[in-house]
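Student: Can you look at this prediction? I've put the sequence above it.
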Amino acid sequence: MKTILSFVLVLFMMIGTFFGSFTEKAPDLVTDENALTSVELGSEEKALLKLIFESETAWLASLQLDNGAIPMTSAKNGILTMNPYFADFAALALLDNAQKYGDNVKKYIEWHFSHLNSAKSDYNNLDGTIYDYNITVENGSVVKEEIAVKDGKNSYDSTDSYAATFLMVLDKYQKVTGDTELIFSNSDDIARITDVIFATLNMGLTYAKPDYKVKYLMDNCEVYDGILAAESLFDNVICKNSDAYKMYLLKCRYASGWISQNIENTLWNVDGGHYEAAVFTDGKPAFQFSWDEYYPSATAQLFPIMHGLIASDSVRAVNLYNRFSDEYDWQSFDIPDDFYWGSNVYVAAMMNDVEAVMEYMLNYSSLLINHSYPLYNADAAKVAMAAKLILEKAEA
């Protein structure tokens, strides 16, 4: 029965992709052939970026506990919050220096796999998910792990994004380390995690989790990226050694196009020139969009750029990024939010906005005191990846 359902799912996705392929590309998605692919940096700018990359990745590595978990912040004694979604970004940043931190990421991956839920342990009866954890440490050593509880339920903020970002970690890990054995030996678990995404895939978009049926733009951009990562894992590693997972390769291959097409068809508001931050399962907006609403309306507009759904040199990307930058002096942290929002500077690096990147980095380094609140691992990770990206562009 499961095989039949998988075949039907692939068939519907193929049909959706087939018809979607005849859709003319929107004019604002056409890329600029004259766009810059490299940037120029002065010696002082390079020095600051290298310092930030090295210091932030070192801090992220220092967060890792003896059990492999990478909590949101640090403490020698007390209770630490272990959010797997946030930890995934820490792992992605550490992989930008895989020669030094590859083993840290491997240890985290092993922790993550060992904490996957079964259908029985998941409160939504969804196999392959993962909860948030509260981890008690004494003198820096783990003495207790407990599943985090919120509103009387075991806690995860979403199932779609948690699965997607971990798949991104796995794919980047195997690409930069060459360690295919870790991937192949966990083929079953990777299939389970991929199934978590498909479990809430509805009309080409995922809703956040089975008991919260809202389809977020941010989540679906991450899901698109995660499905591409899963496709890469099945194609380049798993299916090279086993035919048992060919159906997963097919599903991922068609799902990526299906999701991309539905982000465009369902979430892009042509008249308003913006993406809807979220929709319900009937396609109606879950929120009234406003550029005045920093989160989720405004910040979500950068996610299609960050996850490759629209090219950074497309007219739409430029318009969205410029509008966001006109609305918010984000590089000076003059935003209606306490957090650092590393995703903003990462997109700025993608957009080759050196001036904004450097202003953000200078302010970040001056505001940062001992990596204390409100800094969390995911924001530090995105800052590190932004520094690495702009340095690579300067060397191109």
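Tutor: Sure thing, it's come through. Numbers count the residues shown, from 1 in each chain.

Student: From now on I want contacts and neighbour counts done on CA atoms only, so please keep to that.
Tutor: OK.

Student: Break down this protein into its strands, ranges please.
Tutor: Using DSSP state E, the strands of the chain run over residues 78-82, 133-138, 141-147, 149-150, 153-154, 201-202, 205-206, 214-216, 268-269, 274-275, 278-280.

Student: Relative to E56, which of those strands is closest?
Tutor: The closest of the strands of the chain to E56 is strand 78-82. By Cα to Cα, the value is 18.4 Å.

Student: In terms of secondary structure, what does that closest one contact?
Tutor: Where contact means 3 or more Cα pairs under 8 Å, 6 or more residues apart in numbering; DSSP states H and E, strand 78-82 is packed against strand 133-138.

Student: Would you mark the buried spots in the strand it packs on?
Tutor: Y133, N134, I135, T136, V137 (16 or more other Cα atoms under 10 Å).

Student: rewinding a little: and the strands of the chain, which is most packed in?
Tutor: strand 205-206 (a mean of 29; mean count of other Cα atoms under 10 Å).

Student: that older thread, can you tell me which of the buried residues of strand 133-138 lies closest to S314?
Tutor: Y133 (40.3 Å).

Student: which residues does that closest one contact?
Tutor: Counting by Cα atoms under 8 Å, 6 or more residues apart in numbering, Y133 touches T81, M82, N83, E145, E146, I147, A148.

Student: ok, now how distant is it from S141?
Tutor: 15 Å (Cα to Cα, to the nearest Å).

Student: could you point out the longest helix in the protein?
Tutor: In the chain, with assignment by DSSP state H, the single longest helix is helix 43-63.

Student: ok, residues contacting that helix?
Tutor: Contacts for helix 43-63 (Cα under 8 Å, 6+ apart): 70-74, 90, 93-94, 101, 104, 358, 361, 365, 377, 380-381, 383-385, 387-388, 391.

Student: In helices only, show me these.
Tutor: Per DSSP H, these map to helices at 90, 93-94, 101, 104, 358, 361, 365, 377, 380-381, 383-385, 387-388, 391.

Student: In ChimeraX, select just the buried ones from the residues you listed.
Tutor: In ChimeraX, a selection of the buried entries from the ones in helices among the contacts of helix 43-63 looks like this (16+ other Cα under 10 Å):
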select :90,93,94,101,104,358,361,377,380,381,383,384,385,387,388,391
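
Student: quick one, what contacts T159?
Tutor: Counted by Cα under 8 Å, 6+ apart, T159 has contacts T129, I130, V196, I197, A208, K209, P210.

Student: The third one - nearest residue in space that isn't next to it in sequence?
Tutor: If the residues on either side of it in the chain are set aside, V196 comes closest to G128, at 6.2 Å by Cα to Cα, 6 or more residues apart in numbering.

Student: adding another structure so you can compare the two:
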Amino acid sequence: MKSKKRCWLTGLSLAALCLMVFAAADIWYRAEKRAACREKTETVQKIMDREKEWIRENQGAGGEIYMNLSGGAGDVNPYFACQAAMGLLAGQPSAEDLSCAAEYLSWHAEKLAECEGVVTNYRNDGNGLEPTGEFDSVDSYIAVYLTLLSEYEEKGGRLSEAGDWQEALAVCAEKLEELNPGGLTQVSEKNQVSYLMDNAEVWEGCHRIRLLLESEDVEVAGWAGAAETGRRYGLLEEGIWQSVSGKLWNAEEQRFEIGLDGRGRPLDFTGWQEFYPDAIAQVYPSACGMILSRKRTVELYEKLCSRYEWESLGLGGTFDWPVLACIAVELGDEERAERFVKAYEAAYGENREYPLHTADAGWTARACEALKDSYEETAGRGILADILN
């Protein structure tokens, strides 16, 4: 009997000793992780701050954000300008960041009202900013404005300082409804092609604006048209989600269609060897929060990564697509995102000549924000959590 008791006590002692050793190891492990994460956080914060500063330097007196003023003449592409302004809101935006974003939103809202939702590109040749009459797609230009407005409010911006946002939302809803005859938005009234990437952006914009108009924001609550406008965006949001999953997913080939023509027929898919739009379209919806299936999205992402060394700026084209770094973090690929940011820093830390443009800076700032959030989450996990993860 005494022998059994001694064995029992010995077992308890060993268990207690193991727990003490594990606890000590876990404390050391967490401290090491926090130190490593702190160093990496400081690095990406510096890059984020520099990108924001450069975006602010490319903002005009009227609030417009230029693509890159280093070449002399100034081009304003409202789509890219919205992506640049999103970069200003990355992380914890300063009062200056919020003010610059508000100035841009005011400029964009004014143009939406003037042009009844069809905003074109602008150019300043030294004699003032003038519209070029050109645009890539009406639906995506609207979409990124909607996303920017909602992000601005979420990050602490006052809607009353962002121009006539109520009129802008009404104009945008009407235009998107006109461009959406069957569940997917079209490029424009004349161009009836429906692109996957555009519709992912429109879905995100509609989704976020619906949530904004359903929120308890004081300024939203004071708008009589909030409920009805929110309902309209909700219908657009739901229709696009259903149409993307039902019309644009090719189950046989396990990929997305890049779009449909005016008769609802899939556009030609050249293959994964064609980066834009064929390959990038397969993963782009995840950048907009539109993940129909996480498993499927990860598989498509890995397929893209097996063909393109994007993280080393190895796409071989004009642009580097930093949105992929944001997608990488979202899908748990912190390593590739870090390699991209490092390569971007080496290439553009001092060289700010075109083809670098402010939208690239905006996406890079957002990638840094995503990495910071990932580091914070990682720093809080102990040994057991990492093993199970």
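Tutor: Ah, there it is. All of these numbers come straight from a predicted model, not from anything done at the bench.

Student: Superposing both, give me the TM-score.
Tutor: The TM-score (TM-score structural alignment, normalised by the length of the second structure) is 0.82; 339 aligned residues with a Cα RMSD of 2.1 Å.

Student: circling back to that earlier point, looking for the alignment partner of the residue nearest to V196 of the first structure in the second structure.
Tutor: Counting by TM-score structural alignment, G128 of the first structure corresponds to G117 in the second structure.

Student: what's the burial count for its match?
Tutor: 23 (other Cα atoms under 10 Å).

Student: circling back to that earlier point, tabulate the contacts of Y133 of the first structure (CSV), appending distance to L9 of the first structure.
Tutor: Conversion of the contacts of Y133 of the first structure to CSV gives the following (distance: Cα to Cα, whole Å):
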residue, distance to L9 of the first structure
T81, 37
M82, 34
N83, 31
E145, 38
E146, 37
I147, 33
A148, 34
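
Student: Looking at those residues, spot the one nearest S260 of the first structure.
Tutor: N83 (27.0 Å).

Student: Under the alignment, what does that closest one map to in the second structure?
Tutor: Checking TM-score structural alignment: N83 of the first structure goes with N77.

Student: Would you confirm that that match contacts N121?
Tutor: Yes: between N77 of the second structure and N121 there is a contact under Cα atoms under 8 Å: 4.8 Å.

Student: Give me the number of neighbouring residues for T3 of the first structure.
Tutor: T3 of the first structure, neighbours per other Cα under 10 Å, totals 9.

Student: Next, work out how far apart it and L9 of the first structure are.
Tutor: In terms of Cα to Cα, T3 of the first structure sits 10 Å off from L9 of the first structure.

Student: likewise V354 of the first structure?
Tutor: 44 Å.

Student: same question, G68 of the first structure
Tutor: 36 Å.

Student: quick one: the helices in the stretch 251-389 of the second structure?
Tutor: 284-287, 294-307, 323-330, 334-348, 358-379, 383-388 (DSSP state H, counting those that start in this stretch).

Student: would you turn these into TSV with distance to Y145 of the second structure?
Tutor: Output for the helices of the stretch 251-389 of the second structure, formatted as TSV (distance: least, Cα to Cα, whole Å):
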stretch	distance to Y145 of the second structure
helix 284-287	16
helix 294-307	26
helix 323-330	17
helix 334-348	26
helix 358-379	13
helix 383-388	39
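
Student: Would you mind finding the match for L267 of the first structure in the second structure?
Tutor: Match for L267 of the first structure (TM-score structural alignment): L248.

Student: and its match, what is it in contact with?
Tutor: L248 of the second structure neighbours (Cα under 8 Å, 6+ apart): L196, F256, E257, I258, G259, L260, P266.

Student: ok, these in the first structure: which stay?
Tutor: Among the contacts of L248 of the second structure, the ones still in contact in the first structure (both residues aligned by TM-score structural alignment, their matches' Cα atoms under 8 Å) are L196, F256, E257, I258, G259, L260.

Student: so what corresponds to the last one in the first structure?
Tutor: The reference is to L260 of the second structure. Using TM-score structural alignment, L260 of the second structure pairs with V279 in the first structure.

Student: Counting neighbours, what do you get for the closest residue in space to that match that isn't next to it in sequence?
Tutor: Counting by Cα to Cα, 6+ apart, P285 is the residue found nearest to V279 of the first structure once chain neighbours are left out, at 4.2 Å. By other Cα under 10 Å, 18 other residues sit near P285 of the first structure.

Student: Kindly report the same for V298 of the second structure.
Tutor: V298 of the second structure has 20 nearby residues by other Cα under 10 Å.

Student: Then the one 10 residues further on?
Tutor: As a burial measure, the neighbour count of Y308 of the second structure was computed by other Cα under 10 Å and equals 18.

Student: Give me the aligned partner of it over in the first structure.
Tutor: Checking TM-score structural alignment: Y308 of the second structure goes with Y328.

Student: Contacts only, for that match.
Tutor: Counting by Cα under 8 Å, 6+ apart, Y328 of the first structure has contacts D334, I335.

Student: what does E311 of the second structure give?
Tutor: E311 of the second structure neighbours (Cα under 8 Å, 6+ apart): A325, R336, A337, R339, F340, V341, A343.

Student: Could you export these as JSON lines, including distance to V218 of the second structure?
Tutor: Converted to JSON lines, these look like this (distance: Cα to Cα, whole Å):
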{"residue": "A325", "distance to V218 of the second structure": "35"}
{"residue": "R336", "distance to V218 of the second structure": "41"}
{"residue": "A337", "distance to V218 of the second structure": "38"}
{"residue": "R339", "distance to V218 of the second structure": "42"}
{"residue": "F340", "distance to V218 of the second structure": "40"}
{"residue": "V341", "distance to V218 of the second structure": "38"}
{"residue": "A343", "distance to V218 of the second structure": "43"}
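
Student: Go through those residues and name the one nearest G222 of the second structure.
Tutor: A325 (38.6 Å).

Student: Quick check: the residue mapped onto G342 of the first structure from the second structure vs A370 of the second structure, distance?
Tutor: Applying TM-score structural alignment, one finds that G342 of the first structure aligns to P322 in the second structure. Per Cα to Cα, P322 of the second structure is found 12 Å from A370 of the second structure.

Student: These two: which is more packed in?
Tutor: P322 (25 against 22).

Student: Isn't the more buried one up against A365?
Tutor: No: applying Cα under 8 Å as the test, P322 of the second structure and A365 come out as separate, 9.4 Å apart.

Student: what ranges do the helices span in the stretch 101-250 of the second structure?
Tutor: 138-154, 165-178, 196-213, 218-221, 226-247.

Student: post-alignment, the last one versus the first structure, mean distance?
Tutor: When the first structure is overlaid, helix 226-247 of the second structure sits 1.5 Å from its aligned residues on average, using mean Cα distance after the TM-score superposition for the first structure.

Student: and that helix, which residues are buried?
Tutor: Within helix 226-247 of the second structure, judged by 16+ other Cα under 10 Å, the buried ones are 226, 229-230, 232-234, 236-237, 239-241, 244, 247.
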